[in-house]
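**Student:** got a structure for you, letters missing:
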């Protein structure tokens, strides 16, 4: 069966054929390649090289705390009703900010900030303001900086939303997952429809520049009809961006998912029908299919960046600030520099211990080779722009593309025969059939894939 949607051909037989574990390529090499041999001193050296490049900065701050556990969640979180737990964390986070800021050239401007979690609005307004003041004290902002955070709409009021806008946040994101009460109860994320629309009204009234909402398909008790209602209500909510993620049921990795009954999950056939319906409804409602699982209105920066071929990917997903180098702060956060990645300790105890020892709280990382950097560029162009112009790569890296990637191009010929790509002398193009399977196309350029495939979620 083939369904034609603007920019996408939904060929169920082809999707089933290629529905295999693949990286999401928010980075290359994938995060699974980070290793404990990478040291804090190596990261300091990478920062010194980064200063010489004088690239702008993207900053991520991880707030790991949640008041309750969402059973679908795969994030690194700490569940606690005792909000005093955040006090020492913020103290250590402030010390890490000072550590890293002392290593970064003060002439470099911040063009992007994101607070994620966990639940950033777990923090009190006083804590939010103190953290904000700490950040602005140590870093210089570009006047047009994108400043965003995630919120849980169940734990926020109008005053909180307006305060966020007042101190400087201009973009906001919140998770809906599903409007259906039965699904919400099954994943322990109960959010009445009235609450979601009320929060959206506050965000609109406060004047945030862009609003993103998250949905998840494949959750327990979801049906085609129930998720159709969720999509219709989401369109009525009228966010600027919508992310629709595939639920990866991996209770052997994320033990919290054991609370979800496997027999309550939609069957694979219905899950595909849900995805097909979702893409059709959103694209028919003027949302553009940005890539993989993101949709945006034509005026949104994601859509504009894709049209201008400036859209990139990093550990946070698609980004409009691809020229910036990412520095992550807080437990489990990841930094992504041009030639090195580093991840902080996940456990609070280890994170605190490193900072007390006056060393960067790096648990693992990787130094990228020249081949890694080249392959990353190829993969990210395919993931972000659905095509690659070979001469651009040849001019930038001084290679003959067809010789350097002769084995990869041979592998792509099978995908071409299945209608996923079109190959020409100067270009690799991803077809409308291949857009949903862009990970399967990109993986052919992944030199690390052979030993790591089993660790990734499935393509669809």
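**Tutor:** Now that the structure is in, tell me what you want to look at. None of these values were measured; they are calculated from a predicted model.
**Student:** from here on, contacts and neighbour counts on C-alpha atoms
**Tutor:** Will do.
**Student:** Would you map the helices across the stretch 301-450 of the chain?
**Tutor:** 301-307, 348-356, 370-385, 390-397, 401-404, 406-417, 438-442 (DSSP state H, counting those that start in this stretch).
**Student:** The ones you listed into TSV, with extra columns for distance to residue 129?
**Tutor:** Formatted as TSV, these follow (distance: least, Cα to Cα, whole Å):
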stretch	distance to residue 129
helix 301-307	27
helix 348-356	22
helix 370-385	35
helix 390-397	44
helix 401-404	50
helix 406-417	50
helix 438-442	40
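**Student:** Going by residue numbers, what spans are strands in the stretch 101-250 of the chain?
**Tutor:** 109-117, 140-151, 171-177, 210-217, 241-246 (DSSP state E, counting those that start in this stretch).
**Student:** A further structure is provided below for comparison with the first:
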């Protein structure tokens, strides 16, 4: 179902809304899948996935995700599945195994799969030796039919962009790059151990565009230690100099019980809820003033960017990489911790790189867990995706799919959502709470194993 996005409106929250944040801004899934990864279990294994792969005949276009697990250093805010190494041989050995996984997967397909989108995440994909990147793409083209004009993108650390890499990316067909910047203030950068002068960002963007990688994304974080509205205002000004077509504005998730290295940041000034709100508002106002339109709950795009157009036309999608214009029903993930999506469900590879490498010494695919979906899951997934992508969901079945009726009624009473006939609409006031509205349709939330501490804050 196509549901065009509501007017981009405003994501700005005012101080009176602090009470609403206390009421509805608690931990809630990001809903990059439904069911979410917490519902994954070992009952979905390699044999399950073998069967799912065997059904992919006439599957249309698929997408590929390659997880490059290694970084040169650890950023203290990091919540990614990654491993630090200074040894290029370690990365090469990992790439060898990832290529083997691609071959094993392709051998299980009933026909050669058409690919319309490829994304390299991590970790730090730009840290992969150029010779290894060439090998990956040679094998990819050997195994799959990559369509002309496919969106090919990579996450890039400007600190780890060696001479020749931008030219190679252009040669391999990359047309979009996502730069991790987070914050341009030197004090904040020193605290989070990611010192990245603006000159490096400018150099990276210039070289990428000269090589033909024209579409640039930038990732920013709010809620970092030592961050203030003033530092965020300057960060947005610095980002404007780069003029990316997309900006992701994520809230820093402080989860030291899951990522022990984050505990170091507690020695510094972590913004409280009210300070986070001020920083968030500053970023939203500055980005809007700079000509960006709000897309979904955490993205800002130039009006001409395909994501902004997809949102306006009701074609925006959401998957494990967040918001996307990619509507492919199949996503094949390769590498440690990579998640694949099939019509029948989701499957995740073994998470730790060392364990992934060990598993690949045996026959078969390195599947750790997953979940099969039923008709109810797919219906709820559709509603949740509509709410997070278009800020409204419609259909006669909404009432039947609603799980937390009283909570949604409270949100309607507080002006965060409203019913318009059979359509549930997230209001302008409620836009920052869209995940909480969507959670009212989650049949798993609060059931089964404890989810305490597993989700980021809703606002």
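**Tutor:** Received it, and whenever you're ready, just let me know what you need. Everything numeric here is computed off the predicted structure, so don't read it as measured data.
**Student:** sorry, back to before: could you point out which of the strands of the stretch 101-250 of structure 1 sits nearest residue 445 of structure 1?
**Tutor:** strand 241-246 (23.5 Å; Cα to Cα).
**Student:** so the helix or strand following that closest one matches what in structure 2?
**Tutor:** Moving toward the C-terminus from strand 241-246 of structure 1, the next helix or strand (DSSP states H and E) is helix 268-284. The aligned range for helix 268-284 of structure 1 in structure 2 is 273-289, by TM-score structural alignment.
**Student:** repeat for stretch 294-308 of structure 1
**Tutor:** Using TM-score structural alignment, the partner range for stretch 294-308 of structure 1 is residues 299-313.
**Student:** Quick one: distance of the matching stretch to the chain centre.
**Tutor:** 16 Å (Cα atoms, centre = their mean, to the nearest Å).
**Student:** Between the two ends of it, what distance do you get?
**Tutor:** Length of stretch 299-313 of structure 2, first residue to last, Cα to Cα, to the nearest Å: 16 Å.
**Student:** Give the buried residues for that stretch.
**Tutor:** Judged by neighbour count using 16 or more other Cα atoms under 10 Å, the buried positions of stretch 299-313 of structure 2 are 299-303, 306-312.
**Student:** Check stretch 446-460 of structure 1 too.
**Tutor:** Buried-residue list, stretch 446-460 of structure 1, by 16+ other Cα under 10 Å: 446, 449, 453, 457-460.
**Student:** mind listing what residue 431 of structure 2 touches?
**Tutor:** 10-11, 297, 391, 416 (Cα atoms under 8 Å, 6 or more residues apart in numbering).
**Student:** of all those residues, which two lie farthest apart?
**Tutor:** Farthest pair in the contacts of residue 431 of structure 2, by Cα to Cα: 297 and 416, 13.7 Å.
**Student:** Output the buried residues of stretch 299-313 of structure 2 in CSV; the columns should cover distance to residue 64 of structure 2.
**Tutor:** CSV is the format used below for the buried residues of stretch 299-313 of structure 2 (distance: Cα to Cα, whole Å):
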residue, distance to residue 64 of structure 2
299, 22
300, 24
301, 24
302, 26
303, 27
306, 19
307, 19
308, 23
309, 23
310, 20
311, 22
312, 26
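**Student:** Could you point out which of the residues you listed is nearest to residue 17 of structure 2?
**Tutor:** Of those, the one sitting nearest to residue 17 of structure 2 (Cα to Cα) turns out to be residue 299, at 21.2 Å.
**Student:** Cross-check the contact I'm expecting between that closest one and residue 246.
**Tutor:** Yes. In this structure, residue 299 of structure 2 is within contact of residue 246 by Cα atoms under 8 Å, at 7.0 Å.
**Student:** circling back: for the match of helix 268-284 of structure 1, which outside residues touch it?
**Tutor:** Contacts for stretch 273-289 of structure 2 (Cα under 8 Å, 6+ apart): 10-13, 15, 18, 222-223, 227-229, 232-233, 236-237, 293-294, 300.
**Student:** Map residue 28 of structure 2 across to structure 1 for me.
**Tutor:** By TM-score structural alignment, residue 28 of structure 2 lines up with residue 22.
**Student:** got a list of what its match touches?
**Tutor:** 439-440, 443, 453, 456-459.
**Student:** which of the residues you listed does structure 2 keep?
**Tutor:** Comparing those with structure 2 on both residues aligned by TM-score structural alignment, their matches' Cα atoms under 8 Å, the contacts found in both are 439-440, 443, 456-459.
**Student:** and these as TSV, adding distance to residue 352 of structure 1?
**Tutor:** Compiled in TSV, those are given as follows (distance: Cα to Cα, whole Å):
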residue	distance to residue 352 of structure 1
439	37
440	39
443	37
456	30
457	31
458	35
459	37
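**Student:** Which position in structure 2 pairs with residue 145 of structure 1?
**Tutor:** That one, residue 145 of structure 1, aligns with residue 150 by TM-score structural alignment.
**Student:** Let me fix that, I meant to ask about residue 361 of structure 1.
**Tutor:** In structure 2, residue 361 of structure 1 lands on residue 366 (TM-score structural alignment).
**Student:** Next, count neighbours for that match.
**Tutor:** 25 (other Cα atoms under 10 Å).
**Student:** again with residue 371 of structure 1
**Tutor:** There are 11 residues near residue 371 of structure 1, going by other Cα under 10 Å.
**Student:** Over to residue 124 of structure 1?
**Tutor:** 13.
**Student:** Which residue range of structure 2 does stretch 119-132 of structure 1 align onto?
**Tutor:** Under the criterion TM-score structural alignment, stretch 119-132 of structure 1 matches residues 124-137.
**Student:** what does that stretch contact?
**Tutor:** 67-72, 88, 91-92, 95, 99, 154-157, 160-161, 165, 168, 172.
**Student:** ok, now stretch 450-459 of structure 2?
**Tutor:** So stretch 450-459 of structure 2 is contacted by 21, 24-30, 38, 251, 253, 255, 432-433, 435-436, 445 (Cα under 8 Å, 6+ apart).
**Student:** what residue of structure 1 takes the place of residue 234 of structure 2?
**Tutor:** Using TM-score structural alignment, residue 234 of structure 2 pairs with residue 229 in structure 1.
**Student:** Next: residue 75 of structure 2.
**Tutor:** So, by TM-score structural alignment, residue 75 of structure 2 is matched to residue 70.
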